[in-house]
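> What follows is a protein structure lacking sequence information:
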C-alpha cells in the first residue's frame, strides 16, 4: 500500500468534552439530523492557545495573558467561537503548567488575576467563550496539600495522595509516562514512604477515593465558574480512579498502560458527582482527557442519559501519523468508524493536533515549501468539514511547521528530556532516537506564534523560551493576512462556510472511495442539502470518477485557483 511520507509525530490524543454557548451560533439550534439533538456546543469552533507561546508583552520571552488580550481581534477574525487555554495557574513549571501549586492563582510568568479578569471580559465582548484547563489527576509536589502530606503520616492532607509505607517493601511496579526510568513510585525519606506519580515525580497523583479531596476540587471548579468561565478541560482524568490496593499488573504494563490505567472502577461515580455538584449548575463545558478504551466506554462517558460529559475527544487515531509516514486508508477507516459509532447517539470532537503533538502539517501533510501551504489548507478543510466539534491549534491556521532541533539540549519538554535518559539507559541507538524525536517531540508544537517577519517573529522583544522557527520570515500572520490565497485566509473561509452551513455540523457523513490510497472523499447531507469534500492527500495529480461530481458542481471551497475534475497535489475542494 502506498504510504504518505511527510514528517509526522505521534497522532491524536484523547479526551472528552462538554461545551458552552457560543455567541457566533444560535443558542437554540433549529435543525436536526438523523435523530441527533441540536445543541449550541455542537456548533462551536474551538481554538486552542498555548499561552507560553502565543504573545509576550513584558519582554521576558514568555507569552502572557496581556499578549492574548492584545490579539483578541485577531482571534475573533478567525471565525472561532471558543478558546481553550492550556494551564495558567501558579506552578513551578516542571511540565509547563501541568503541575499546579495553586489552583486559584495565576502563574507569575503569565500575569495576574486582574489580567485574567480583563481577558475574560474581552473574550465575552467578542462572543468568544473561554475554556480552562484543570489538572486534577495530579498536583505539583509544591502544592501546599502535598507539602503537608509529605511532612507527616498524620497530616490531614496525607490521604489527598497515594502513599505506600516503605516498611511493607517496594510497591508493585507502576509505569510513569515521564520518569526517566519509567517508575511511578518515588521514595520520600521524610516519612519513609513512596508516593505515586503517573507522570513526572513533581506531579504526585491525587487520591480521588478521598471525599475531602473531591470536595476541594469541586470548590476549585466553582471558583472559576463563578468568575464566568465557560468550560473546563480535565487533564488526564481518565487515570483518576485507581485500585488503591495496588495489585501486581501483567508484564506488558509499560507498553499497554492504557489498558490498566484508564477508566478504572469509581471513575463514573466521580464524574456523576462532579456533574451534580458543579457542571449541571453552571453554563459550562467540561473536557476530560480520555474517552475510554473502546466505544462502550466512550458512550458511558458522553451519552446524555449518563449525566457525565457530552463530547468524545477520540483518541483512537493516536498511532496513525508516524515517523516515516502513514496510510491514508487507515486514517479514513479510523475517522469513519468513530463517526459511524456516534452518528445517532453521543457527539465527537474533531482535531489533528494539540499541545501534546508535533505540528499538524508536518505530521499529516507535506511541510516542504512546495506543498506546505496546499497541504495545510487541505488539513484545515478536513478539520472544518467533518461531523463533530472542531478543535484548531494555534499556528495551524498559518501552516506552522516542526522546528528542526539537532541535540537534546535544544529541548525543553520533560517528556523529551526524560525519554532521552531512558533511551540511553536501555542502550538504544541515540542517533536514531534523536532523529525520531526531531519529528515527534511536543516542543515542535510549542514554538512561538509567528506574527511577523520582525525580530523573534513579533512574539517578544527578548529571546523566547523556545526558539522561533526559521521560516518565520515567510510564514507569519502579517504576510498571510495580506495574501488572499494564504493558509490563514483559507482557514477563515472555511470557518465562515461551516458557521453558515449546518450541513457541515449535523449532516450525515458518507465515505466515498474507501480503498483509494491518495484521495479522501466524503459527502455531508442534511435534508435537501449536500456537500462533497474531495481531498488529495498526495503530491501527485489524481483523477477520480464519482457520480456526485455530475450533481454537485458549485465550488464552495478550493485551495487552488480552479478545479477541472482532476485533483492537483494536496488539492482540497468542497462542492455543493
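Okay, I see it. Nothing here was measured: the structure is a model prediction, and the numbers come from that model.

> okay, CA-based contacts and neighbour counts for the rest of this
OK.

> Name the residue closest to the centre of the protein, please.
With distances taken as CA atoms, centre = their mean, residue 354 lies nearest the centre of the chain, 3.7 Å away.

> secondary structure class for residue 233?
Look at residue 233: counting by DSSP: H, G, I helix; E, B strand; the rest coil, its state is strand.

> Would you check how far apart it and residue 149 are?
From residue 233 across to residue 149, the span is 26 Å (CA to CA, to the nearest Å).

> Kindly report the same for residue 513.
Applying CA to CA to residue 513 and residue 149 gives a distance of 58 Å.

> secondary structure element for residue 115?
Following DSSP states H and E, one finds residue 115 within helix 113-125.

> And the helices in the stretch 1-150 of the chain?
65-70, 72-77, 113-125, 144-149 (DSSP state H, counting those that start in this stretch).

> got another, please set it beside the one above:
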C-alpha cells in the first residue's frame, strides 16, 4: 500500500479486506439435486481468488430442517447432508487458506431449531434443560383481546407478541402443555441466555469451530440475545409495533457479549460482525458494540439504510431519495470514524438486489451496478460483496406465491390474505417483488447454459430469466463488464491506504442526484463523484475541495472508459457526469 507510515495507522486485516458472501444453497450445485453444496463452493474457489476477495462469509451449512433455509440449526457441529460432509468443509477451508482467503462462519445463537437436541430435551418439564428456552403457561382467553389459533380451548398465548415472520411469537407444545417463545418461525425457539449453561454451551461450540481454523463469525441477530427481565413471567403486553424496541439491545446484552469476548474471542485475530436488528441505532449504542472500550466486535451490520424504502409490511414500500441515503451513510461514516469501524453493504441474502433497488436495472444496469460498487468500495469500512453483485444481478420477476420459498415472504402474505387485510398477491405484487428476500436467493448465474450453469437438475428456486445476458462466463470475457470493474475496485484497497483509512467528508448533502465526497489521509486524497440519475448532471467542484496546480491528479477508476487518466487540476473545476457515472480521482 501507498500512504503514510504504518505506525500512524491502526491496521487490521479485516479493515483492509473485501468479504465475499456465499449463500451456499444458491451458489453452485455439483450433484444435480438442484441445491448448491460445499463441493460447489470448492469448485469456484479459483473464481473467488481471481476476483481478488480476501475473506468468505459462508451462510449456514449446519444440520437443519430448513424451516428458515438453515437459520434453524439442529446441530451446530454437523454439516447438512444436502450440502455435503464435514470432510468437504475441511477441504474448503484448506482450499481458501491455500489462496490466502479467510473464512468466517454464521453464528446463529438467538435461537435453535425445534429439532435441536437441546430443545427436544427441554420439552420435558422435568428436564435440566427446561430453562434453556422460554416456557410459559397460557392465559385465560376470556381475559385478553387478542386471538391465537392454537392451544387448549379457552387458553390464549401468554401475551400478544408477534413473530418477526408474522403470527404469534408463542407456540403451544402439547407434550409440555405450555408455550415457548419464538421471535422468528415457530420452528426457531429462542434460547434463554440468562441461563449460565446456555452461554457456556454456545462458547464451547464457538471454540470448537475456531479450533478447526476459521477466521471469525458473522453473528445473526446478536443484539436480540438479552430478552426483557420480565420474561418468562410478568412481561408486558405490548402491541406488535413495540416488539423490536422491546427485544433489541436488551438489559444484559453487553454483559453477554463481553463474556463471549473474554471466553472465546479475545486475543485472537478474528473478524466478528454482529447483525443488529433495530429501527434506529443510536451511535453511542453502536460504539458499545465496536468501540475501543466496547464488547469486542470488529463491526456491526445496521439496517438504517435498508429501511428507507420499506413500509411496515412486505407488501408496502416507500419512496427514498438520495439526500436521505447520503445522510445515513454520512452519519455512520462520521459516527464511527474515531471509535469503531463500518461494514459496507447494499444487499445480502436478506435484502433485494441492490441494482434493482438503488440503481437502474434496465437501460443503465451496467453503469449503475458499477456506480454502487464504487460507493461501497470507496467509503471507510469493510465492503461486503454478495454473490452475483459483482455481475450486476437483478431482482426476479415473481409471478405468483408459488414462485416464493422464503418464510418471511410467505407467512405474512398468507396471514394478511386470510385475514382480509389484503385481497390477494396480485394486488400487492409490485411491492412484494421489490422487497422479498428471495430476490437474493435465486441461483448464481454462471453461464448461458440451462439453469444458468447452476445445476444439472431442477433448481430449488427459479433462475432469473435474464441469465443468458447476465452471467459470470460472459462477464469475465468482457473487459468492460461489472465483474472486471469490481476486480479493479478490490485491487484499489491493496494499492492505496487512503481508500481504506482515509477520513470521509461529504459535500452537496442536499443535491438530489449527486454524491460527492473526499477521503483524506495525510497528503493523499480521493475525490469521489457519483451521479445517481438517468440524466447528465454538471456541477462545479466545491470550494472546500481545494486542488493546487502542482498536485498530482490521477483518475483511478470510473465506469465510463473515455476519461483522461491524468487530468490537470483545472480540469476538475467543472465536471459533467453522464447517467450513473462514477469517477474516483487520486490527489497527491
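That came through fine. Computed from a predicted model, the values in this text were never measured in an experiment.

> TM-score of the superposed pair?
TM-score for the superposed chains, counting by TM-score structural alignment, normalised by the length of structure 1: 0.91, backed by 543 aligned residues with a CA RMSD of 1.9 Å.

> distance of the residue mapped onto residue 390 of structure 1 from structure 2 from residue 376 of structure 2?
For residue 390 of structure 1, the aligned position in structure 2 is residue 383, judged by TM-score structural alignment. Using CA to CA, one gets 6 Å for the distance from residue 383 of structure 2 to residue 376 of structure 2.

> which neighbours do these two share?
Common contacts of residue 383 of structure 2 and residue 376 (CA atoms under 8 Å, 6 or more residues apart in numbering): 344, 345.

> Just want to know which of these two has more residues nearby.
Between residue 383 of structure 2 and residue 376, residue 383 has the larger neighbour count (other CA atoms under 10 Å), namely 25 against 19.

> What is the corresponding segment of structure 2 for the helix holding residue 115 of structure 1?
Counting by TM-score structural alignment, helix 113-125 of structure 1 corresponds to 86-98 in structure 2.

> Spatially nearest residue to residue 14 of structure 2, not counting backbone neighbours?
residue 271 (5.9 Å; CA to CA, 6 or more residues apart in numbering).

> That neighbour corresponds to which position in structure 1?
For residue 271 of structure 2, the residue aligned by TM-score structural alignment is residue 285.

> and the longest helix along structure 1, which residues are buried?
Criterion DSSP state H: the longest helix present in structure 1 is helix 211-227. Buried positions in helix 211-227 of structure 1, judged by neighbour count with 16 or more other CA atoms under 10 Å: 213, 214, 217, 218, 220, 221, 222, 224, 225.

> The match of helix 113-125 of structure 1 vs structure 1, average distance?
In this overlay with structure 1, the average offset of stretch 86-98 of structure 2 from its partner residues is 0.2 Å by mean CA distance after the TM-score superposition for structure 1.

> For that stretch, could you pull out the residues that count as buried?
For stretch 86-98 of structure 2, by 16+ other CA under 10 Å, it's 86, 88, 89, 92, 93, 94, 95, 96, 97.

> how many neighbours does residue 203 of structure 1 have?
25.

> For residue 159 of structure 1, see how far away the aligned partner of residue 216 of structure 2 in structure 1 is.
Aligned counterpart of residue 216 of structure 2 in structure 1: residue 231 (TM-score structural alignment). When CA to CA is applied, the distance between residue 231 of structure 1 and residue 159 of structure 1 equals 28 Å.

> what does stretch 134-143 of structure 1 rub up against?
Outside stretch 134-143 of structure 1, the residues that reach it (CA under 8 Å, 6+ apart) are 87, 91-92, 98-102, 146-147, 197, 201-206, 217, 232-237, 239-240.

> let's see 7 Å
Residues outside stretch 134-143 of structure 1 that contact it (CA atoms under 7 Å, 6 or more residues apart in numbering) are 87, 98-102, 147, 202-206, 232-237, 239-240.

> List the ones among the residues you listed that fall in strands.
Among the contacts of stretch 134-143 of structure 1, the residues falling in strands (DSSP state E) are 102, 232, 233, 234.

> The aligned residue in structure 2 for the first one: how many residues sit nearby?
For residue 102 of structure 1, the aligned position in structure 2 is residue 75, judged by TM-score structural alignment. Using other CA under 10 Å as the criterion, residue 75 of structure 2 is surrounded by 17 other residues.

> so the match of residue 216 of structure 2 makes contact with residue 284?
Yes. Using CA atoms under 7 Å, residue 231 of structure 1 makes contact with residue 284 at a distance of 4.4 Å.

> neighbour-wise, which of those two wins?
Legend: neighbour count by other CA under 10 Å for residue 231 of structure 1 and residue 284, higher for residue 231 (30 against 22).

> how close does the more buried one get to residue 123 of structure 1?
On the measure of CA to CA, residue 231 of structure 1 and residue 123 of structure 1 end up 13 Å apart.

> Residue 552 of structure 1 too?
Residue 552 of structure 1 is 38 Å from residue 123 of structure 1, by CA to CA.

> Identify the residue nearest residue 42 of structure 1 in space, chain neighbours excluded?
residue 389 is the one closest to residue 42 of structure 1 (CA to CA, 6+ apart), at 5.5 Å.
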